[in-house]
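Visitor: Sharing a model that was predicted from the sequence below.
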Amino acid sequence: MIENYLETLNQRFRDFDIEYRKQAYIYYLKYPDPSYKESPDKKTYVNITEKDLERMAYGELSVSIKKDEKIDSNYDLVVTDSDFIISGKKKEVYISNMKTAFEEKKDLFKKYVDQQLGKYNREYLINFSYENGYFIHFPDNTTTDVKIESIQDSNASFAFKNVIIVGKNASVEITDVYKKHNKGNGVHGRNIYIFCEEGSHVKYNYVQDEGEDTVNLTYVRPVLYRDSEIRIIDVNAGANKVFYNHESEMYDNTTMKSYGVNVSRGDQEMDIWDSSVQYGKYSNCDINIKGVVLDRSSTMHRGNIDIEPEGVKSSGFYGSAILLMSENGKGNSKPALLIKNNDTKSKHSSSISSLDPEQIFYLRSRGLSEAEATDMIINGFTGYIEDITDNEFLKATIKDILKL
């Protein structure tokens, strides 16, 4: 633990939202993460060490990336180590950084941001130690999309906190892309909070392809207020160690659909966690995640369908599938149903399978090489994402990052 960090805090540049940070730090000390003793094979859990967490919390951003040139026309916001570059095309949307928004949008901070301290030990640590992050507010009844590119140095270690607030009856799509720059073994921690107000319709696309030696620790926290819905697409391909935790907090008559793909290569370790916590009645959750394991890599899929006592007339589904493409790869899946009333529908499924030699033989008999046949099977396995979205920019970005 980092018991002396409050003293360090007062000596550095954590110069806003101090009371919130202090409370998050207390929670960090008070509530450690469980040790997952139930697992017979701890090798499939990603081991993010205390040293990694110290580097993340103490680390300062590098300033080696300076994008003074015009913003990439494909993006409305580019986040670098030294700047937040805003295109200015989306006049109806407030786009800024957390430091500036804390001064300009105090009412939104008080209503949304400061009410969410987190749920998990390392999430608390990020909320305590974050240096900055983006802040986006879509007003009521807005219909638009925003594309974000974060390109931060692989050598840097840091904690960031990103906030998206979607107003009542708004309909928006956010594409949030995280790319590599340079080589290095930095530790990148991020909390991403998405507040979906009443009647809003949100599409959130998370695409991660950070440096091959980095550690990526990400918590995605949608909060769905009455009559809202969110569709999440998450793709993880980069970093050496990946811990991705998405958990949606759902209230009355809300819908969450989540579709994920992760591809691990080399010695990569991935722990992908998708869950719902359904407090509201008539809430509906549908989670689907697929993983491909290559070389000596490992993938863990975890997820809970958690329907609370008040969540009557609700439903929840969790489905995981992992395709092992190597004898040396590891896959594991641990879904769970946490149902606390007797008036719901819920189920989970998981499968871990290897490449079928008969499929390869058949495709080769049709004139394909072994490599082409393998690629076709993998693309067929992961390609369901293309059926979920009509966003051509997103499709092209995913195809480029997965490199399948």
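Guide: Right, received. Where do you want to start?

Visitor: from here on, contacts and neighbour counts on C-alpha atoms
Guide: Will do.

Visitor: in the stretch 101-250 of the chain, which spans are strands?
Guide: Secondary structure of the stretch 101-250 of the chain, counting by DSSP state E, counting those that start in this stretch: strands at 134-138, 143-151, 158-166, 171-179, 187-196, 201-209, 215-224, 229-236, 241-250.

Visitor: Which one of these lies nearest to Asp356?
Guide: Evaluated over the strands of the stretch 101-250 of the chain, closeness to Asp356 peaks at strand 229-236, with 24.5 Å, by CA to CA.

Visitor: Show me the contact partners of the closest one.
Guide: Surrounding strand 229-236, the residues in contact under the criterion CA atoms under 8 Å, 6 or more residues apart in numbering are 196, 199-209, 224, 254-263, 385, 398.

Visitor: If I take that strand and strand 215-224, what angle do their directions form?
Guide: On the basis of axes from the mean of the first three to the mean of the last three CA atoms, to 10 degrees, strand 229-236 is oriented at 170 degrees to strand 215-224.

Visitor: can you give me the offset of strand 229-236 from its chain's centre?
Guide: What separates the centre of strand 229-236 from the centre of its chain is 8 Å, taken as CA atoms, centre = their mean, to the nearest Å.

Visitor: Could you pull out the buried residues of it?
Guide: Using 16 or more other CA atoms under 10 Å as the test for burial, strand 229-236 gives 229-236.

Visitor: Included below, for side-by-side comparison, is a second structure:
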Amino acid sequence: MATEVNEYVINADEVISRAESRGESELLISKKKEALEQIESLDMPKPDKTKLNKWDFFTVSQPVTDSATYGSLEELPEAVKSLLDIEHTKNIYVQHNNTPAYLQVSDELLDQGVVIENIIEASANHPELVEKYFMTEGVKIDEHKLAAYHTAMLNGGLFVYVPKNVQIEDPVQMVVLHDDEKTSLFNHVLIVADEGSELTYVENYLSNVDRSNEQFNIISEVIAKDNAKVNYGAVDFLSEGFTGYVNRRGVVGRDATLDWALGLMNDSNVINDNTTYLMGDNSVSNLKTVVVGRGEQTLNFTTQIIHYGKDSSGHILKHGVMKDSASSIFNGVGHIKHGATRSDAQQESRVLMLSEKARGDANPILLIDEDDVTAGHAASVGRVDPIQLFYLMSRGISQKEAERLVIHGFLDPVVRALPIESVKNQLREVIELKVLSK
């Protein structure tokens, strides 16, 4: 029987003792204490049309797992190396379960003051920077119970800081390899792009086990300050059996851009929150998401772009494919606040269902508190277009191959948006595995 969400027990003394034994910084320990003091009084998040009372977010077998580290790229597991464009990606961080396993940063970036470190070390080495941005503008510790629990249990992640006017040409890539079925992931990614800077960041979450009855509670915060530009790409492919909560949050300043390209391929039940705050005038965010559900997955995706700045632009594109008995909720919200004049909020959500028992629910929502704006939405839920299949089959293509081509075409706008070729290939392979295999 699944655990009720209010039946969990958290031993605060044990959490702090474990943090101290790992040598975590005073800053991080203080944040964990703050979370522990509040967690009992906080409510769970309330995703639309999904009841969480039977979801177990709190049972953790091993809060921290010691795993292998690597001295060179050549020593990395093949599953990791296949995701790296080694010729062009010079800035790489690998996390093996909860262990910082490998880090490579170019001397040029270090000379320019760029910081790329696992977040636990960064909180000790750069406490003023981390404290300024860690759960202050994007996600708040007291936002709800899962945010506080994430803070208390934090056991991995990455901190990236790009100083003013520094433009990083080569992508920064993080790969998290999960291969211990008793390991939970409480990763926190904090990216700060200072004024006038540019960064492309890509992350991969990959399981090498078939099933894990643990938790992943992942939070990413991206701060794009005035005139900054951040491209954020991700492919999540964690195994069946997890209970998952993923929150990716962006804060965008004046004349800044934050673009998301997300391949959400986890095989477990997941609540996913992706919210971008367009705080500055002329701020921009384009979000592209592709989702594939199979088996008996329950998936809930809330995507929001909230406009505060004048002349801000936010576009959401979400495509999903559901097969077997998988079910999904796609909520897209474009919210133009009072004062955000001449802003543009657009969104498109489309779901393909490949079996009779699959379920998809696409809910576009526009909240407009200002008169002089542009806004629009489109949504559809249905099956593969028989006219498209007929057209392809009339040219000698088999029905199975025709379905394959239609599905890849349907998902390709997001795949093409990923900035690293090896990651694009990974996502295409995952789509083949999840959608086209029996």
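Guide: Received it, and whenever you're ready, just let me know what you need. What you are looking at is a predicted structure, and each value in this text was computed from that prediction instead of being measured.

Visitor: where does the TM-score land?
Guide: The TM-score (TM-score structural alignment, normalised by the length of structure 1) is 0.89; 396 aligned residues with a CA RMSD of 2.5 Å.

Visitor: Is Ile385 of structure 1 in a helix, a strand, or coil?
Guide: helix (DSSP: H, G, I helix; E, B strand; the rest coil).

Visitor: Can you tell me what it aligns to in structure 2?
Guide: Ile385 of structure 1 maps onto Val414 in structure 2 when the alignment is built from TM-score structural alignment.

Visitor: which residues in the stretch 251-400 of structure 2 form helices?
Guide: Read by DSSP state H, counting those that start in this stretch, the stretch 251-400 of structure 2 holds these helices, from start to end of the chain: 386-393, 399-415.

Visitor: For the first one, enumerate the helices and strands it packs against.
Guide: Contact analysis of helix 386-393 of structure 2 by 3 or more CA pairs under 8 Å, 6 or more residues apart in numbering; DSSP states H and E lists helix 399-415 as its packing neighbours.

Visitor: before we move on, back to that, who's in contact with the match of Ile385 of structure 1?
Guide: 261-263, 288-290.

Visitor: before we move on, what about Gly396 of structure 2?
Guide: So Gly396 of structure 2 contacts nothing (CA under 8 Å, 6+ apart).

Visitor: Kindly recompute the last result at 10 Å.
Guide: Under the criterion of CA atoms under 10 Å, 6 or more residues apart in numbering, the contact list for Gly396 of structure 2 reads Ala402.

Visitor: Please apply the same query to Thr175 of structure 1.
Guide: If you count contacts by CA under 10 Å, 6+ apart, then Thr175 of structure 1 has 75, 145-149, 203-207, 233, 391, 393-394, 397 around it.

Visitor: From Ser283 of structure 1, how far off is it?
Guide: When CA to CA, to the nearest Å is the yardstick, Thr175 of structure 1 and Ser283 of structure 1 sit 25 Å from each other.

Visitor: Return the residue of structure 2 aligned against Ser333 of structure 1.
Guide: Using TM-score structural alignment, the partner of Ser333 of structure 1 in structure 2 is Ala362.

Visitor: Let me see the contact set for the residue lying closest to its match once chain neighbours are set aside.
Guide: Using CA to CA, 6 or more residues apart in numbering and skipping the chain neighbours, the partner closest in space to Ala362 of structure 2 is Phe330 (4.6 Å). Contacts for Phe330 of structure 2 (CA under 10 Å, 6+ apart) come out as 48, 272, 291, 299-303, 318-320, 349-351, 360-364, 379.

Visitor: Okay then, goodbye and thanks.
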